[in-house]
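Novice: This is the structure alone, sequence omitted:
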């Protein structure tokens, strides 16, 4: 498995290196975005009531939201994009008849986009630290556990998205829907408490809401396990539900595509 994963990773690195301007362009975008939110944070008073549960610093608040959302949206979209690329290039059937399971192929194909999104997230936090944002790293294992549970949840959603691409032969609406819901109701740019009461229930059914809430408690307030116990339990439920649903949907979607003989259609 390690050898297979390494081969997929090296393949994607070679492809990415063939576009020499991609990395500088992304770093420039990250720098511009960070500076933009740094100055936006200057107009928001540190004593703003809605920010008090998250340390009071809007700049650090939004950087954590951007960093985690970047990773999660890559997880959701990368597997569907790999399926779509295989459909248009005519390589998907050749990939799916190899000894590697289809789910593993999608997972391995997501390794490089995931690693690059982690680089962007760390770049956000590192650059934010240079601009004065304060992050607490006193509970690294809790941070890893919380992020891992969130990744498993979004991995299941990514498999569900890949099923749409496999069957509909077009970009999945799931990626767009998840990105929109996360931006509007997940607490990425602002606390979910600003939402009207009749809309806040939407934020409660999104895993990113609980992930960001727990992550901000750990990294902005320096809180411990007692403060995020409820978020961890909810994310465990999301992880089991989403991953099981994603695997089942992709399995049956692949069976339907094979039965219809539509794998080579694009």
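Specialist: That came through fine. Note that this is a predicted model, so its numbers are computed, not measured.

Novice: make it CA atoms for all contacts and neighbour counts henceforth
Specialist: Fine.

Novice: tell me the contacts of residue 60?
Specialist: Contact analysis of residue 60 by C-alpha atoms under 8 Å, 6 or more residues apart in numbering lists 128, 133, 134, 135, 220.

Novice: Please flag which of these sit within helices.
Specialist: 128, 220 (DSSP state H).

Novice: now the contacts of residue 60 in JSON lines, with distance to residue 100 and neighbour count?
Specialist: Converted to JSON lines, these look like this (distance: C-alpha to C-alpha, whole Å; neighbours: other C-alpha atoms under 10 Å):
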{"residue": "128", "distance to residue 100": "41", "neighbour count": "22"}
{"residue": "133", "distance to residue 100": "44", "neighbour count": "18"}
{"residue": "134", "distance to residue 100": "44", "neighbour count": "18"}
{"residue": "135", "distance to residue 100": "41", "neighbour count": "19"}
{"residue": "220", "distance to residue 100": "42", "neighbour count": "22"}
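
Novice: The structure to be compared is supplied as follows:
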């Protein structure tokens, strides 16, 4: 825990050294869904027929909340891939990974420290997003905020399990950009970020049902926009718990395998 908290403290101090980074947390919640919302308005026309069709597919007429929830969860995944997923690679580029690796602590604490910081920054981003959504987009909470928070907490193990796997692969392959684009592209295509999954062909639905983010977004939309209870979304809750356990185990295994690989090849500090 001392090592984990030290890494958290280090990341927090770096953040304070460059406070302009905070501006992005204020801007992205506004501008990212902006394009989707106005594209929807432009394509739907002036009558109410499109809204009725959307409601039949999605189960809600609140298309603004539908898109805001989807894009926010996608942004959390995207941020995790860019920052947490490339954290070890960033240490390599800085030239500090080898010295940190020599510390007499379990090497997994490096990633656990980054994940603690990322969770903290993600909840700050969520808080800012909710405030700005309310002020700018008139975002409405119909269901329970506490149940929504529970869904987000249960989504974290699967999100960071993917992050552990991703960070390990990046440390091994020494390249991040193409992998980030691939993973986030798959998420945006299959998880129903901006459209109901009902419009997808069956083979795509089968893939989307495997991805935990799909269940996180679906459960949040059901609770926030339709007022669903925990009994209504229990299947999604169970899947998030199951997928979180599986992906965290796979993440730890991937890290241990990568640690062994770079140790054998002597490539830990290679650029």
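Specialist: Noted; the coordinates are in hand. These numbers were taken from a predicted model, which means no experiment stands behind them.

Novice: any idea which of the contacts of residue 60 of the first structure is closest to residue 243 of the first structure?
Specialist: The closest of the contacts of residue 60 of the first structure to residue 243 of the first structure turns out to be residue 220 (C-alpha to C-alpha; 29.1 Å).

Novice: Now check the second structure for the residue matching the closest one.
Specialist: By TM-score structural alignment, residue 220 of the first structure lines up with residue 225 in the second structure.

Novice: Quick check: that match vs residue 242 of the second structure, distance?
Specialist: As for residue 225 of the second structure, its distance to residue 242 of the second structure is 25 Å (criterion: C-alpha to C-alpha, to the nearest Å).

Novice: which other residues reach stretch 238-248 of the first structure?
Specialist: With contact meaning C-alpha under 8 Å, 6+ apart, stretch 238-248 of the first structure is reached by 103, 149-150, 152-160, 207.

Novice: nope, stretch 216-235 of the first structure is what I was after
Specialist: 54-55, 60-61, 64, 134-139, 142-143, 146, 149-150, 153, 207, 210-211, 213-214.

Novice: Could you pull out the buried residues of that stretch?
Specialist: Neighbour-count burial for stretch 216-235 of the first structure, counted by 16 or more other C-alpha atoms under 10 Å, picks out 216-223, 228, 231-232, 234-235.

Novice: cool, and stretch 111-124 of the second structure?
Specialist: 111, 112, 113, 114, 115, 116, 117, 118, 119, 121, 122.

Novice: mind giving me TSV with these and columns for distance to residue 2 of the second structure and secondary structure?
Specialist: Supplementary listing: these in TSV, determined by distance: C-alpha to C-alpha, whole Å; DSSP: H, G, I helix; E, B strand; the rest coil:
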residue	distance to residue 2 of the second structure	secondary structure
111	13	helix
112	11	helix
113	10	helix
114	13	helix
115	15	helix
116	13	helix
117	14	helix
118	17	helix
119	18	helix
121	20	helix
122	22	helix
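
Novice: Residue 123 of the first structure -> the second structure?
Specialist: So residue 123 of the first structure corresponds to residue 128, using TM-score structural alignment.

Novice: mind checking how far that match is from residue 18 of the second structure?
Specialist: Per C-alpha to C-alpha, residue 128 of the second structure is found 19 Å from residue 18 of the second structure.

Novice: Compare the two and say which one has the larger neighbour count.
Specialist: Using other C-alpha atoms under 10 Å as the criterion, residue 128 of the second structure and residue 18 rank with residue 128 on top: 15 against 9.

Novice: tell me which element that one falls in.
Specialist: If you go by DSSP states H and E, residue 128 of the second structure is part of helix 108-137.

Novice: list the helices and strands that helix packs on?
Specialist: helix 2-17, helix 21-44, helix 63-79, helix 87-94 (3 or more C-alpha pairs under 8 Å, 6 or more residues apart in numbering; DSSP states H and E).

Novice: hey, which of those helices is tucked in deepest?
Specialist: Among these, the stretch with the highest mean neighbour count (mean count of other C-alpha atoms under 10 Å) is helix 63-79, at a mean of 21.

Novice: now the angle between helix 108-137 and it, please.
Specialist: 160 degrees (axes from the mean of the first three to the mean of the last three C-alpha atoms, to 10 degrees).

Novice: residue range for helix 63-79 of the second structure in the first structure?
Specialist: Against the first structure, helix 63-79 of the second structure falls on residues 58-74 (TM-score structural alignment).

Novice: coming back round to it: out of the contacts of stretch 238-248 of the first structure, flag the one nearest to residue 264 of the first structure.
Specialist: Proximity of these to residue 264 of the first structure (C-alpha to C-alpha) peaks at residue 103, which lies at 18.2 Å.

Novice: With residue 166 of the first structure as the reference, measure out to the closest one.
Specialist: Taking C-alpha to C-alpha, one finds residue 103 of the first structure at 13 Å from residue 166 of the first structure.

Novice: repeat for residue 189 of the first structure
Specialist: 33 Å.

Novice: The aligned partner of residue 159 of the second structure in the first structure: what's it in contact with?
Specialist: Under the alignment defined by TM-score structural alignment, residue 159 of the second structure is paired with residue 154 of the first structure. Contact analysis of residue 154 of the first structure by C-alpha under 8 Å, 6+ apart lists 72, 75, 76, 239, 242, 243.

Novice: residue in the second structure matching the last one?
Specialist: This means residue 243 of the first structure. Match for residue 243 of the first structure (TM-score structural alignment): residue 248.

Novice: okay, now residue 162 of the second structure: neighbour count?
Specialist: 22.

Novice: Could you grab the helix/strand/coil label for it?
Specialist: The three-state assignment at residue 162 of the second structure reads helix, by DSSP: H, G, I helix; E, B strand; the rest coil.

Novice: quick one, what contacts it?
Specialist: 247, 248, 251 are the contacts of residue 162 of the second structure under C-alpha under 8 Å, 6+ apart.

Novice: Now those residues in TSV, please, with extra columns for distance to residue 178 of the second structure.
Specialist: Shown next, in TSV, are these (distance: C-alpha to C-alpha, whole Å):
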residue	distance to residue 178 of the second structure
247	22
248	23
251	20
